[in-house]
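> Output the structure for:
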Amino acid sequence: MGIQESAYDLSVRIAEAVRYLKEEVGEFPLSDKLLDCGVRAGISAREGGFKSAADYVRQADYILEMAAKSGYLSERQSQPIRAECAALLAALEEAERLQQQETGMG
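Have a look, this model is predicted:
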């Protein structure tokens, strides 16, 4: 699976998590920010903006960590999506490194 597809899949998972937070848990104060990060990560990756996509994935992961630590999500609920964030982040950072090498900036 390519980076664009992985980023899209993460965006969908984040949208599902936000829906869960809103419908089942009650409003998590950062739900809208989390959704925004997920969508922007997917769009940035699709457009080849790996650095900005990585930034949005980091932000989403941070918010997911906060949701778990503050009790809005359990560790069990947050762990799979956070692992997905970590895997995508590694792929984005590698793609950014390769992109910089190809353009002579690395």
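
> only C-alpha atoms for contact and neighbour calcs from this point on.
Fine.

> Does anything pack onto the longest helix along the chain? Which helices or strands?
The single longest helix within the chain, with elements called by DSSP state H, is helix 75-102. On a contact count with 3 or more Cα pairs under 8 Å, 6 or more residues apart in numbering; DSSP states H and E, helix 75-102 meets helix 3-20, helix 50-69.

> Not counting its neighbours along the chain, what's nearest residue 32?
Nearest in space to residue 32, with sequence neighbours left out and distances taken as Cα to Cα, 6 or more residues apart in numbering, is residue 18 at 7.7 Å.

> I'd like the structure of this one too, to check against the first:
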Amino acid sequence: MLVRADHSNHNESHCVTRAGLAEAVQTRLGLSTTKSIAFVEQVLREIVDTIAAGEDVKLRAFGSFHVRAKKERPGRNPKTGVAAKVTARRVVTFKASRVLHARVNRAAKLAESGRK
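Coordinates of the predicted model:
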């Protein structure tokens, strides 16, 4: 079980933090706190560095992070309506795996059946 931080001012009441991930690693693998934090940081650093290099990251049974290039295009400021140029940039997209989709839907069905 992951430790989730409570963020009462957000739409979602809980989120997983780096500290929560490190605590879960410590509990499940029996590593020290320092080693657990270093492990989580290294995994996240590898993912970020790979994405920053423009490569895709695929995590089996979880999902894939893809880097996509977006071309420059005309746009407008929605508040003022003034035309503006949207510069070319790279964006990261995430596509959940079928396994993750199925697990999320199963959890939603269980939660719904518990409410009735």
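
> What TM-score do the two superposed chains give?
Once superposed, the chains reach a TM-score of 0.28 (TM-score structural alignment, normalised by the length of structure 1), with 46 aligned residues with a Cα RMSD of 4.0 Å.

> quick one: residue 102 of structure 2 from residue 15 of structure 2, how far?
Separation of residue 102 of structure 2 from residue 15 of structure 2 (Cα to Cα, to the nearest Å) stands at 20 Å.

> Spatially nearest residue to residue 65 of structure 2, not counting backbone neighbours?
Closest residue to residue 65 of structure 2 apart from its sequence neighbours, by Cα to Cα, 6+ apart: residue 94 at 4.5 Å.

> Identify each buried residue in the helix or strand encompassing the one you found, please.
Using DSSP states H and E, residue 94 of structure 2 sits in strand 89-96. Residues residue 96 are the ones in strand 89-96 of structure 2 that count as buried (16 or more other Cα atoms under 10 Å).

> Am I right that residue 6 of structure 1 is in contact with residue 88?
Yes. Residue 6 of structure 1 is within contact range of residue 88, at 6.7 Å (criterion: Cα atoms under 8 Å).

> between the two, which one's more packed in?
residue 88 (22 against 18; other Cα atoms under 10 Å).

> wait, isn't the more buried one in contact with residue 5?
No. Here residue 88 of structure 1 does not reach residue 5: they are 10.2 Å apart, not a contact under Cα under 8 Å.

> in what helix or strand does the closest residue to residue 26 of structure 2 other than its chain neighbours lie?
Leaving aside its chain neighbours, residue 26 of structure 2 sits nearest to residue 36 (5.4 Å; criterion: Cα to Cα, 6+ apart). Using DSSP H and E, residue 36 of structure 2 maps to helix 33-52.

> Packing partners of that helix?
helix 18-29, strand 57-59, strand 63-70.

> what do you get if the cut-off is 6 Å, keeping everything else the same?
With contacts taken as 3 or more Cα pairs under 6 Å, 6 or more residues apart in numbering; DSSP states H and E, helix 33-52 of structure 2 sits against helix 18-29.
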